[in-house]
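Enquirer: build me a model:
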Amino acid sequence: MTTSQPSGLPVLLAEIRACRVCEPHLPLGPRPVLQAGRGARVLVVGQAPGVRVHETGIPWNDRSGERLRAWMGIGPDVFYDADRVALLPMGYCYPGRGASGDLPPRRECAELWLERVLAELPNIELLLLVGAYAQQHFLANERRATLTDTVAAWRDYGEHRLPLPHPSPRNQGWFKRHPWFERELVPVLQGRIAAVLGQAR
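Expert: Down below sits the predicted model:
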């Protein structure tokens, strides 16, 4: 008698959370942080966990996450419902600090896991690309020369993809220099979120 092998998203997520591939390079050790459910209709692709997210194991559990949820027009109850919103950073573990902020997400995560996770998310209707690393991967040669140019060209990416700046408090100057973002793009973002998740605005 043969026994069926476990498969599917829960097993894949457990495999990812047990990953130790980058352990020698991670100053705080491995702690992959992500959220995904097969029913998810919105996919938020970010950069990599910061220290607070690493400590708590909760994605976007910091001031950046507060701003992102405000942009999206949803509260934590919806944001942390894995069957509505999937949260995938380009790198699942905190990469450490560099000269001007956190180091880039390590490439191993996308190489090992990204396509496998995406294959388990068949219902995604809206892709939010938060920051340059997500935009580089998902938009490839459709990107503009800079992040600002890419975000400004948001209308060119259709109804199902939106490039966003990183909501970090470190980017406060960017928000002040580009008031069109919150005036023009954020209402569109909130409308698309409401439509996809079936919520009243």
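
Enquirer: C-alpha from now on. contacts and neighbour counts both.
Expert: Noted.

Enquirer: tell me who's in contact with residue 11.
Expert: Shown in contact with residue 11 (Cα atoms under 8 Å, 6 or more residues apart in numbering): no residues.

Enquirer: let's see this one next, to set against the first:
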Amino acid sequence: MSDYITLLDQVRHCRLCADQLPQGPRPVLQLHPSARLLIAGQAPGRKVHASGIAFDDASGARLRDWLGLDATQFYDPTLVAILPMGFCYPGSGPHGDLPPRPECAAHWRVPLLQQLPKLQLTLLLGQHALAWHLPAAGNITQAVRNWQAGWPHILPLPHPSPRNNLWLQRNPWFAAEVLPVLRQRVQQLLGTS
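Expert: Have a look, this model is predicted:
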């Protein structure tokens, strides 16, 4: 138990890419060795950077709905681990937030994942998480269409950001086919209903 606490403390005090972060480092993650569900996201946005709470935004509200979890369940680290590809807000670019800083995954991802012995389902939110966990899966639409390939242990998902509303409208099969199965699996894993 102390290894994971020490590691979390090290991550929370990380300054690997401090010089490249427009608002400075503020690592946001959630981890406990008992977690059975892992959310592998992109990187915190501006609002999450300000609050220090993962998915404390419209993306989080949609994600909790997709999972059928309330905030208490979602933010219970003994149930849900949240490890984005980048732990700090990377800043914004011409088309939204910049990609996650690569230093996080290169330095921290493997040691953190090793702290999750009870993990049974990993959700890959967006292209950056998909590229790290399933590099041969193709683009996010292809991977989500082929969602059964890694089921029931790994599931690629579009990012729940409101920026993906058009994707969701163009792909109604996602809500009809994938979300009911995902909710059922989450209920089985976490004992929620």
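
Enquirer: show me where the first structure has its helices.
Expert: 9-17, 51-56, 63-72, 76-79, 107-109, 115-119, 132-139, 147-152, 172-177, 180, 186-197 (DSSP state H).

Enquirer: nearest to residue 38 of the first structure, of those?
Expert: helix 9-17 (7.3 Å; Cα to Cα).

Enquirer: buried ones in the closest one?
Expert: 9, 12-13, 16-17 (16 or more other Cα atoms under 10 Å).

Enquirer: could you check which residue of the first structure pairs with residue 128 of the second structure?
Expert: Aligning on TM-score structural alignment places residue 128 of the second structure opposite residue 133 in the first structure.

Enquirer: skipping adjacent residues, who's closest to its match in space?
Expert: Nearest residue to residue 133 of the first structure in three dimensions, chain neighbours excluded: residue 47, at 6.3 Å (Cα to Cα, 6 or more residues apart in numbering).

Enquirer: give me every residue that touches the one you found.
Expert: Taking Cα under 8 Å, 6+ apart as the test, what residue 47 of the first structure contacts is 89-91, 104-105, 130-131, 133-134.

Enquirer: that one maps to what in the second structure?
Expert: Checking TM-score structural alignment: residue 47 of the first structure goes with residue 42.

Enquirer: same thing with residue 82 of the first structure?
Expert: Under TM-score structural alignment, residue 82 of the first structure pairs with residue 77 in the second structure.

Enquirer: before we move on, what about residue 23 of the first structure?
Expert: By TM-score structural alignment, residue 23 of the first structure lines up with residue 18.

Enquirer: for its match, give me its contacts.
Expert: Going by Cα under 8 Å, 6+ apart, the list of residues near residue 18 of the second structure reads 24-25.

Enquirer: ok, it to residue 12 of the second structure distance?
Expert: For residue 18 of the second structure, the distance to residue 12 of the second structure (Cα to Cα, to the nearest Å) stands at 12 Å.

Enquirer: shared neighbours, those two?
Expert: Joint contacts of residue 18 of the second structure and residue 12 (Cα under 8 Å, 6+ apart) do not exist.

Enquirer: picking that back up, export the buried residues of helix 9-17 of the first structure to CSV and tack on distance to residue 39 of the first structure?
Expert: Converted to CSV, those look like this (distance: Cα to Cα, whole Å):
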residue, distance to residue 39 of the first structure
9, 11
12, 16
13, 15
16, 19
17, 20
